[in-house]
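Peer 1: how would this look folded up:
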Amino acid sequence: MHKEEIVLLHLTLFHIKRLFEQAGIANGHFKLYDSLDVQPVHIHKSKADHKKAILMLCKGITEVFKETPPDEVLRNPKMKELLEVVG
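Peer 2: Take a look at the predicted model:
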C-alpha cells in the first residue's frame, strides 16, 4: 500500500475509535494506541509508524468486540445516536 492509503485506513479506524469513545464503549481499550502518539493528521510520521498505529487500533477494536458483541454495540443508545448523525 502507498503511504496515502495507509493514512486513510488509519483515519478510518481512528474514527471508529472516536465513535466507541463517544458512545462510552471504549474503556481503556486504546491505551496502547494513545501511547504511540501517532495520529492520522501526523503525515510527517513514517509509513511504519502509521502501520503500527493501525495495528494498535485494530487491537483496541477487537478488544471492544470481545467484551461487547457487535449487535450489543449497535443497540447502545449513544452509538445509535452517533451513527444517525454520521449516516
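Peer 1: contacts, neighbours, all on C-alpha from now
Peer 2: Will do.
Peer 1: now what about stretch 30-45, what contacts it?
Peer 2: 7-8, 10-11, 14, 17, 49-50, 53, 56-57, 60 (C-alpha atoms under 8 Å, 6 or more residues apart in numbering).
Peer 1: can you redo the residues you listed as CSV with secondary structure, distance to residue 85 and neighbour count?
Peer 2: Output for the contacts of stretch 30-45, formatted as CSV (DSSP: H, G, I helix; E, B strand; the rest coil; distance: C-alpha to C-alpha, whole Å; neighbours: other C-alpha atoms under 10 Å):
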residue, secondary structure, distance to residue 85, neighbour count
7, helix, 24, 23
8, helix, 21, 14
10, helix, 21, 23
11, helix, 18, 17
14, helix, 17, 19
17, helix, 16, 21
49, helix, 31, 16
50, helix, 28, 24
53, helix, 26, 25
56, helix, 26, 21
57, helix, 23, 23
60, helix, 23, 21
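Peer 1: please give the structure of this sequence too, so both can be compared:
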Amino acid sequence: MKKQELIHLHGLLAEVRKHHEARTGKSADYDSYESLGVRPTSIHQSKTDHKAAVFALADGITTDMRRTENEETVPAAAD
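Peer 2: Predicted structure coming up:
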C-alpha cells in the first residue's frame, strides 16, 4: 500500500472513530494510538508511522465495538 493510500485509510478510520463515539456517546480508550502522535493530517510522518497508527486505531475501534456490543447484549439485572 502506498503512503497516500495509508493516509487516506487513516483519515477514514478517524471518521469511523468519531461516528462510533457519537453513536455510543462515550469516548473509548485509544492510548496506544494517541501515544504515537500521528494523525491523518500528519503528512510529513513516514509510511511506517501511518501504518502503525492505522493498526492501533483499528484495534481501538474494534475493541470498543466489541465491548459496546457485549454491553448491549447482556440483559440488565432485575431489581
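Peer 1: and which of the contacts of stretch 30-45 of structure 1 is nearest residue 25 of structure 1?
Peer 2: residue 17 (9.5 Å; C-alpha to C-alpha).
Peer 1: so who does the most centrally placed residue in structure 1 touch?
Peer 2: Nearest to the mean C-alpha position of structure 1, counting by C-alpha atoms, centre = their mean, stands residue 17 at 2.9 Å. Shown in contact with residue 17 of structure 1 (C-alpha under 8 Å, 6+ apart): 26, 30, 57, 61.
Peer 1: now do 10 Å
Peer 2: Going by C-alpha atoms under 10 Å, 6 or more residues apart in numbering, residue 17 of structure 1 touches 11, 23, 25-26, 29-30, 57-58, 60-61, 64.
Peer 1: quick check, nearest of the contacts of stretch 30-45 of structure 1 to residue 83 of structure 1?
Peer 2: residue 17 (13.1 Å).
Peer 1: where's the residue nearest to the centre of structure 1 relative to residue 49 of structure 1, distance?
Peer 2: 18 Å (C-alpha to C-alpha, to the nearest Å).
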